[in-house]
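Novice: fold the following for me, if possible:
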Amino acid sequence: MAATPRSSTSSDSFDSRGISPTDVFDPSAALILVPDTEDATAAAFDFSSDEEDPGQADLQVERVRNSSIPPLSSTSIYLYLLAPFLKLGALLIPSLDIPLRAAAPALLLFAALSVFTRHLWYMLARYVRRTDMEEIVLETFARGRGREGRRMALRHAVRLSVQIMRVSLAALYLRLSVDMLLAYFPNVLAVPSRLVTTIVLVALIAPVYSARTLASKSVVYASWISVGAYAAWFACTIYMYTRHIVEPIAYSSSLGKLWDGTPTFAFTFATSSTVPLYASLKGTTEPMTPKPRRSKSFKLLSLLSVILAVAFTLPLVFFEASAKVPRQELPSAELKATVAVFGSIALLFSVPSILITAPALPLPLPVRRATSLPVSKVLVYLATIGLALLPAHVTRIGSDLVLLLAFLSTYVAPALIHITIHNFRRPLSIVIPPTANTTSRPAEPSASDSRHDELLQRKERTMQRRRLGRRLIWDVAVWVLLVPVGGGGLVWAVQRMLGNW
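Specialist: Below is the predicted model of the structure:
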């Protein structure tokens, strides 16, 4: 693929078109030797580019270490890659009225697309050598000098979209966790039960949200509790369906039209923070290590997380057929309450990790200096609580928008960026200039001068031809992801929300 081409002479330095600017290197060179710097990149985490000064690499490293996702262990990375899959989408699968012959292929399809899109982000991060999605977008649509205005506008747009997505998703999870418990709270108080339940739950997770980064032990433990609660909910659900006693009720009146169908599978395997997590994993590589251990392979961790998620979600699609079998007994109230509590915990304890990774609000400098309190975090938390308490008809529309944003950020954004950066942007590096002058050579070329090494040139061309087929396959796959899956899914979702389909 274009984003991760390799050769015997360079690492991560080839563009799919093999074109390069001639104003940087000697145009008479037949082959340009680019030193292999992948080991240094793995050790020092150098996210530099052709247009940066040497100090930019240190700035990138410092940015990773000071971000909300600092260098983490492989176990923590795996946790944060797996946890988003075992949330609301998975809890809703047993409530979907989809035939098994359609549900199982749809779930496996979106699981495969999740692996594919994560790999796209991974290769884009390596290609442009940036540590987060914001920087990748800037390198794609506003690269170079003299575009400060466009870069600033894009930066604010990306941060705003991520902020809206994080806060809305956290509010939806908080709302649904309250919905699952409302039936077990008395409604005889002067204050509405929803408000009381919401206050109790947000007070429970407030200490976890006070952590600054995902490396905090409280956030890690909360994420493990969320995954463990889903595993317990999954076990109870399996038990009830094997006994044909009840259909687990996770679907809520707070959800909109898009959630009762195949889009739920797309949301189940929606991903976020892929690039920061990859940067965090690379940031743990010890200096002078020639090659990361297999346990530090981001591609392996990503694949294993999806495989485990499929193992914990695929059995749920068989319950549609099981639900048609006559019930053998009625469920006990204790068993129903247990399922509701585990489902609520799975959603509730994922809220802190979602909000912690949200960008800070652009508050004026006097406001930030006036107090030592984290004003931005407090405002984000209050906004989340306020959104979770909105009326049901407003929440239905908001839930559809959340699903739509998750779909676009997971399946459309990486494909669009890949196509733009590899088809409409100038390549970052040089392999073989298309107009290389191989005739004007010195009488006695130096043995160390790679541009006069004909054997090396032939080897390079052979390797490029071998990679041509793979690059074409990847390009076709990305176009399929962008147009039929992304474009078609967007059109269908909009029409469904408008009530036309």
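
Novice: contacts and neighbour counts: CA atoms only from here.
Specialist: Will do.

Novice: any chance you could map the strands in the stretch 351-500 of the chain?
Specialist: Applying DSSP state E, counting those that start in this stretch to the stretch 351-500 of the chain gives no strands.

Novice: for it, what spans make up the helices?
Specialist: 351-356, 365-370, 375-388, 392-407, 413-423, 454-480, 488-497 (DSSP state H, counting those that start in this stretch).

Novice: what about those, which gets the closest to residue 318?
Specialist: Nearest to residue 318, of all those, is helix 392-407, at 23.6 Å by C-alpha to C-alpha.

Novice: next, count neighbours for residue 207.
Specialist: Counted with other C-alpha atoms under 10 Å, the neighbours of residue 207 add up to 12.

Novice: which residue lies nearest the spatial centre of this protein?
Specialist: By C-alpha atoms, centre = their mean, the chain has its centre lying nearest to residue 272, at 2.3 Å.

Novice: what residues sit buried inside stretch 106-115?
Specialist: Buried residues in stretch 106-115, counted by 16 or more other C-alpha atoms under 10 Å: 106, 107, 108, 110, 111, 112, 113, 114, 115.

Novice: circling back: okay, the helices of the stretch 351-500 of the chain in a markdown table with distance to residue 164 next?
Specialist: Conversion of these to a markdown table gives the following (distance: least, C-alpha to C-alpha, whole Å):
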| stretch | distance to residue 164 |
| --- | --- |
| helix 351-356 | 11 |
| helix 365-370 | 21 |
| helix 375-388 | 10 |
| helix 392-407 | 9 |
| helix 413-423 | 16 |
| helix 454-480 | 26 |
| helix 488-497 | 19 |
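
Novice: mean neighbour count and distance to residue 268 for those - can I get that in a markdown table?
Specialist: Below are the helices of the stretch 351-500 of the chain laid out as a markdown table (neighbours: other C-alpha atoms under 10 Å; distance: least, C-alpha to C-alpha, whole Å):
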| stretch | mean neighbour count | distance to residue 268 |
| --- | --- | --- |
| helix 351-356 | 23 | 15 |
| helix 365-370 | 10 | 38 |
| helix 375-388 | 18 | 20 |
| helix 392-407 | 20 | 10 |
| helix 413-423 | 19 | 17 |
| helix 454-480 | 15 | 20 |
| helix 488-497 | 15 | 15 |
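
Novice: for residue 121, find the nearest of those helices.
Specialist: That would be helix 413-423 among the helices of the stretch 351-500 of the chain, by C-alpha to C-alpha, at 6.2 Å.

Novice: longest helix in the chain, please.
Specialist: helix 148-182 (DSSP state H).

Novice: got the angle for that one vs helix 392-407?
Specialist: 130 degrees (axes from the mean of the first three to the mean of the last three C-alpha atoms, to 10 degrees).

Novice: could you also give me the structure for this second sequence? I'd like to compare it with the first:
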Amino acid sequence: MSRGSRITRQRVREVVRSSIRAITGISRLFLAVTYLREASHSLLSSLPSDIYIANWVFTLILAVIVYAFVIAQSLGSKRVIYSTWISIASYVLWFFCVTYAHANGAPTGHSSWLRMGTLWEGITVIAFTFTSSSTLTLYASLKASAHAANSVSPKTPISRSFKILSIISVALAVCLTIPLLIFAASPNQPLTDTPSYRLRPFILALSGITLLSGIPLVLITTPSLPVPERLRRSTTIPLSKTLIFVIVVILSLVPVDVSRVFSDILIVCALVGTYFLPALVHITTHFFKRPLSIIMPTLPSTPSNPHASNFSSNLPPLPDSSFGPGSSASTPPNSANDPLLQRKEFMLQRKQFGKRIIWDIGVWTLLLPVGGGGFVWAAGRIVGRW
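Specialist: As a prediction, the model looks like this:
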């Protein structure tokens, strides 16, 4: 590869990396804004009617409380761990309270739906429920460790398996989401005389606590702002996190018409980052490029066989341990041309062919009909066509 091609490829990678970083930062920023705004409304609505506090004053009070958790150093900080567990516990309690209230004829609707944007419809809200701002990060991590399964290192325990943990998390998410969809599809008549109606303040309070305690987990992983080194060394206050949190607080105080625009940007970034971009990356990697190597090594020296050179030039280097103990001493320099390795590589690639076909069908369906149709629908909703 020429020097100009390497420079061009490096620049493209920097642009893609910066774009993903910006989309991730914007998504997490507006998610924190939505959490803070809706938590303020929920907690303020749960207060007794004889207590009056201005919405912006109450939001600032909550911001001061949350700031002590936002300035944590990492996800392993006790502040973030405690706030995350508080968010999980309050959500579980909220879920059971909503279930009990709906089963006994009390209304469980919330006025926050009226403050969302034009793109917040039933199907998009369901898709947004299963979004994550770490999808591309997980994809990159799995991509980098794709060859680890062929190494001689001990296997990961089942309790720590990524597939098992993913299945458990998806199953829990579905179990905690399907009943809410049923409740929304069959709303109850407002019966104010039932005892379950008295749970409404508790439901609002638990909803606000869930959102409020989830803000540190969102902001702690937000990409930092480019603060000059001299300013960072002049104080012990985390300037980047503080500035991001100040922006979150200011944006949470904007009028409802502006906040609807923010919520639309949030749902677009979340859906694109979770469904569209990973599908596009998968298609680019596995459809337009040669298949990744499973056992064939990539050597810095140029092999004598030109066809083997074309096959192995796009393959990532593998550690010597992936070929068994003592392979670094026994593998010859031209192992990429070894007929036995090539035959084994071909057989393993054939075993993966069926799985790749299934993945390609699913990903192309997600990319074109779902993603393309979603963009057309979103454009039509924004311009008011439907």
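
Novice: average offset of the longest helix of structure 1 relative to structure 2?
Specialist: Compared with structure 2 after the fit, helix 148-182 of structure 1 shows a mean deviation of 1.8 Å (mean C-alpha distance after the TM-score superposition for structure 1).

Novice: so what corresponds to the residue nearest to the centre of structure 1 in structure 2?
Specialist: Residue mapping for residue 272 of structure 1 onto structure 2 gives residue 133, with TM-score structural alignment as the criterion.

Novice: once you drop chain neighbours, what's closest to residue 158 of structure 2?
Specialist: Closest residue in space to residue 158 of structure 2, ignoring its immediate chain neighbours: residue 164 at 7.0 Å, by C-alpha to C-alpha, 6 or more residues apart in numbering.

Novice: what's the helix or strand for the one you found?
Specialist: helix 162-175 (DSSP states H and E).

Novice: after that helix comes which helix or strand?
Specialist: Immediately after helix 162-175 of structure 2, counting by DSSP H and E, sits helix 178-185.

Novice: compared with structure 1, how much does that following helix deviate?
Specialist: Looks like 2.3 Å for helix 178-185 of structure 2 (mean C-alpha distance after the TM-score superposition for structure 1).

Novice: buried ones in that helix?
Specialist: Result for helix 178-185 of structure 2 [16+ other C-alpha under 10 Å]: buried residues 180, 183.

Novice: helix/strand/coil for the aligned partner of residue 122 of structure 2 in structure 1?
Specialist: For residue 122 of structure 2, the aligned position in structure 1 is residue 261, judged by TM-score structural alignment. Put simply, residue 261 of structure 1 is coil when judged by DSSP: H, G, I helix; E, B strand; the rest coil.

Novice: got it, and residue 212 of structure 1?
Specialist: Residue 212 of structure 1 - assigned by three-state DSSP - is coil.

Novice: for the equivalent of it over in structure 2, which non-adjacent residue is closest in space?
Specialist: Using TM-score structural alignment as the criterion, residue 212 of structure 1 maps onto residue 73 of structure 2. Excluding the flanking residues, the one nearest residue 73 of structure 2 by C-alpha to C-alpha, 6+ apart is residue 220, at 7.7 Å.

Novice: hang on, the earlier thing: how much space separates the match of residue 272 of structure 1 from residue 14 of structure 2?
Specialist: 20 Å (C-alpha to C-alpha, to the nearest Å).

Novice: try residue 41 of structure 2
Specialist: From residue 41 of structure 2 to residue 14 of structure 2 the distance is 40 Å (C-alpha to C-alpha).

Novice: and residue 369 of structure 2, by the same measure?
Specialist: 30 Å.

Novice: next: residue 346 of structure 2.
Specialist: Taken as C-alpha to C-alpha, the span from residue 346 of structure 2 to residue 14 of structure 2 is 34 Å.

Novice: same question, residue 366 of structure 2
Specialist: 27 Å.

Novice: next one: residue 240 of structure 2
Specialist: Distance from residue 240 of structure 2 to residue 14 of structure 2, by C-alpha to C-alpha: 22 Å.

Novice: how about residue 238 of structure 2?
Specialist: Distance from residue 238 of structure 2 to residue 14 of structure 2, by C-alpha to C-alpha: 26 Å.

Novice: of these two, who's got more company?
Specialist: Using other C-alpha under 10 Å as the criterion, residue 238 of structure 2 and residue 14 rank with residue 238 on top: 15 against 12.

Novice: which residues sit in contact with that one?
Specialist: 71, 232 (C-alpha atoms under 8 Å, 6 or more residues apart in numbering).

Novice: same thing with residue 217 of structure 2?
Specialist: 70, 75, 80, 83, 84.

Novice: and the residue nearest to residue 158 of structure 2? What does it align with in structure 1?
Specialist: Aligned partner of residue 164 of structure 2 by TM-score structural alignment: residue 300.

Novice: also residue 256 of structure 2?
Specialist: Per TM-score structural alignment, residue 256 of structure 2 is aligned with residue 392.

Novice: so that match makes contact with residue 254?
Specialist: Yes: assessed by C-alpha atoms under 8 Å, residue 392 of structure 1 is found in contact with residue 254 at 5.2 Å.

Novice: between the two, what contacts are shared?
Specialist: Common neighbours of residue 392 of structure 1 and residue 254 (C-alpha under 8 Å, 6+ apart) do not exist.

Novice: and the match of residue 256 of structure 2, how far from residue 194 of structure 1?
Specialist: For residue 392 of structure 1 relative to residue 194 of structure 1 (C-alpha to C-alpha), the value is 12 Å.

Novice: my guess is residue 86 of structure 2 contacts residue 208, does it?
Specialist: No: in this structure, residue 86 of structure 2 is not within contact of residue 208 by C-alpha under 8 Å, at 11.6 Å.

Novice: neighbour count for these two, which is higher?
Specialist: residue 208 (28 against 17).

Novice: trace the more buried one over to structure 1, please.
Specialist: Residue 208 of structure 2 maps onto residue 344 in structure 1, by TM-score structural alignment.

Novice: name the helix or strand for that match, please.
Specialist: Using DSSP H and E, residue 344 of structure 1 falls in helix 333-348.

Novice: likewise residue 115 of structure 1?
Specialist: Short version, using DSSP H and E: residue 115 of structure 1 is in helix 100-128.

Novice: which bit of structure 2 covers that helix?
Specialist: So helix 100-128 of structure 1 is aligned with nothing, judged by TM-score structural alignment.

Novice: which helix or strand lies directly C-terminal to that helix?
Specialist: By DSSP H and E, the next helix or strand past helix 100-128 of structure 1 is helix 133-141.

Novice: so what does that following helix touch, helix or strand wise?
Specialist: helix 100-128, helix 148-182, helix 413-423 (3 or more C-alpha pairs under 8 Å, 6 or more residues apart in numbering; DSSP states H and E).
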